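[1] predicted model and sequence below, questions to follow.
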Amino acid sequence: MTPPILVIDDDPTFNGILVRTLTRRGLPAIGAVDGDEALRLAREHGVRRAVLDLNLAGMSGLLLIPRLLDIDASMRIVILTGYGSIATAVEAVKRGATQYLTKPVEIEAVLAAFADEMPSEALCTPDETLSVDRLEWEHIQRVLTENDGNISATARALKMHRRTLQRKLAKHPVRA
């Protein structure tokens, strides 16, 4: 029997939809809403593929990547996020993720990531230079990643008030 795909997302609605969508495609899937549950299910079911949300109820999904890989070093992990940045994409791949996709995402892109195929839109690079706002967003994301998602430490490193940083992070990322 094929091991299930593990969907790790703290939004139970999105988690359930993705699990059902994968199952309807003939791929067994199970869902976890936090890191501890994900690790338990990965061990119990011999999971070899996982879809991992970057933000799990305030915890960085990046911290879960090496722990999943400790269970199975060949596990293929696709990161999904609503707040994509270059810094977190690079960090996710450094930690062992197979692919990094931004929401909303088509199921075909997720399946292609598991099949070692790069979606064509992922291969495109922007023709324009990044705006100042986007550069600021990328810098904040890089420093946040360096501080393992700790808002207070990131605010200190950026010499910014913690509330100001929280307001900036609550906004959707700016376009390039």
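    The structure has been received and is ready for your questions.
[2] please count neighbours and contacts with C-alpha atoms only from this point.
    OK.
[3] can you list the helices and strands that the helix ranked longest in the chain packs against?
    The helix that spans the most residues within the chain, counting by DSSP state H, is helix 132-146. Applying 3 or more CA pairs under 8 Å, 6 or more residues apart in numbering; DSSP states H and E, one finds that helix 132-146 contacts helix 86-95, helix 151-158.
[4] what lies in contact with the first one?
    Outside of helix 86-95, the residues within contact range by CA atoms under 8 Å, 6 or more residues apart in numbering are 62, 65-66, 79, 99-100, 138-139, 141-142, 145.
[5] just put the residues you listed in CSV and tack on distance to V90 and neighbour count.
    Below are those laid out as CSV (distance: CA to CA, whole Å; neighbours: other CA atoms under 10 Å):
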residue, distance to V90, neighbour count
L62, 11, 26
I65, 13, 25
P66, 15, 15
I79, 11, 28
Q99, 10, 23
Y100, 9, 25
E138, 11, 20
H139, 13, 16
Q141, 11, 22
R142, 9, 21
T145, 10, 19
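[6] presented hereafter is structure B, for comparison with structure A:
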Amino acid sequence: MSADEERVLLIVEDDAAFARTLGRSFERRDYKVLVASSLEEVEAMLEQHSPGYAVVDLKITGNTSGLACVQLLHKHDPEMQIVVLTGYASINTAVEAIKLGACHYLAKPSNTDDIEAAFGHVAGTEPVELTNRATSIKTLEWERIHATLAETNFNISETARRLGMHRRTLARKLEKQRVK
């Protein structure tokens, strides 16, 4: 990878306003920014450009998962630093993103500093403090509800059916912990 290509950043995000804001922020840090909102646009960009960095939203245009983009980008260049950004964070998708080639996984809202720090992250080099605190049942339940909501495109009835609970019970749980 040449020196000028190392500062090329591909942002894969279907929220145009967020992509524009993030892109401007990285341009101020001397990155050349490319923006795509779908897997097809990513494929087209890779024919002409070789970015060294990528920020990929987990949920992009249509029903395409950002994980498909991570896989494509990693296949194109295994050395590319890929950070997955998502408003639908879960342990399962974080593990899958890393397996497919992402160097880091961040929950929104994350700023440019967070993302740039994630580019510098190398697996196994960060000291991780281990705790004896187990994940609470409520947290596990909320992660499962949230993941199922995302899978069903936030269809409450279908989510309740898949979780095996009454729709009103799910609605009450969602009222207590609003999705932002």
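    Thanks, I have the structure now. A quick note: this is a predicted structure, and the numbers were derived from the prediction, not measured.
[7] of all the helices and strands packed on helix 132-146 of structure 1, which one is nearest P126 of structure 1?
    Closest to P126 of structure 1 of these, according to CA to CA: helix 86-95, at 12.4 Å.
[8] give me the stretch of structure 2 that the next helix or strand after that closest one matches.
    Counting by DSSP states H and E, the next helix or strand C-terminal to helix 86-95 of structure 1 is strand 99-102. Under TM-score structural alignment, strand 99-102 of structure 1 corresponds to residues 104-107 of structure 2.
[9] how big's the offset between the matching stretch and structure 1?
    Taking mean CA distance after the TM-score superposition for structure 1, the mean distance separating stretch 104-107 of structure 2 from the aligned residues in structure 1 is 0.5 Å.
[10] just say helix, strand or coil for the residue lying closest to L106 of structure 2 once chain neighbours are set aside.
    Using CA to CA, 6 or more residues apart in numbering and skipping the chain neighbours, the partner closest in space to L106 of structure 2 is L85 (5.0 Å). For L85 of structure 2, the assignment made with DSSP: H, G, I helix; E, B strand; the rest coil gives strand.
[11] what span of structure 2 lines up against stretch 9-27 of structure 1?
    With TM-score structural alignment applied, stretch 9-27 of structure 1 matches the range 13-31 in structure 2.
[12] now that stretch: buried residues?
    13-14, 19, 22-23, 25-26, 31 (16 or more other CA atoms under 10 Å).
[13] ok, so of those, who is nearest I156 of structure 2?
    Using CA to CA, these come closest to I156 of structure 2 at D14, 23.1 Å.
[14] show me the helices in structure 1, by range?
    Under DSSP H, structure 1 gives helices at 12-24, 35-45, 64-71, 86-95, 107-114, 120-123, 132-146, 151-158, 162-170.
[15] contacts for the third one next, please.
    The one in question is helix 64-71 of structure 1. With CA under 8 Å, 6+ apart, helix 64-71 of structure 1 has contacts from 35, 39, 42-43, 75, 77, 92, 95-97.
[16] any idea which of the residues you listed is closest to A113 of structure 1?
    I77 (8.9 Å).
[17] OK, contacts around the closest one?
    By CA under 8 Å, 6+ apart, the neighbours of I77 of structure 1 are 49-52, 65, 96-99, 114.
[18] that one -> structure 2?
    Taking TM-score structural alignment, I77 of structure 1 has I82 as its aligned residue in structure 2.
[19] now that match: how far from M45 of structure 2?
    Using CA to CA, to the nearest Å, I82 of structure 2 is found at 16 Å from M45 of structure 2.
[20] which PyMOL command selects the buried ones in the contacts of helix 64-71 of structure 1?
    Burial among the contacts of helix 64-71 of structure 1 is assessed by 16+ other CA under 10 Å; the matching PyMOL selection reads:
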select buried, resi 35+39+42+75+77+92+96+97
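[21] let me know the closest of the contacts of helix 64-71 of structure 1 to L130 of structure 1.
    Of the contacts of helix 64-71 of structure 1, the one sitting nearest to L130 of structure 1 (CA to CA) turns out to be A92, at 21.4 Å.
[22] which two among the contacts of I77 of structure 1 are spaced furthest apart?
    Greatest spatial distance among the contacts of I77 of structure 1 (CA to CA): I65 and F114, at 15.4 Å.
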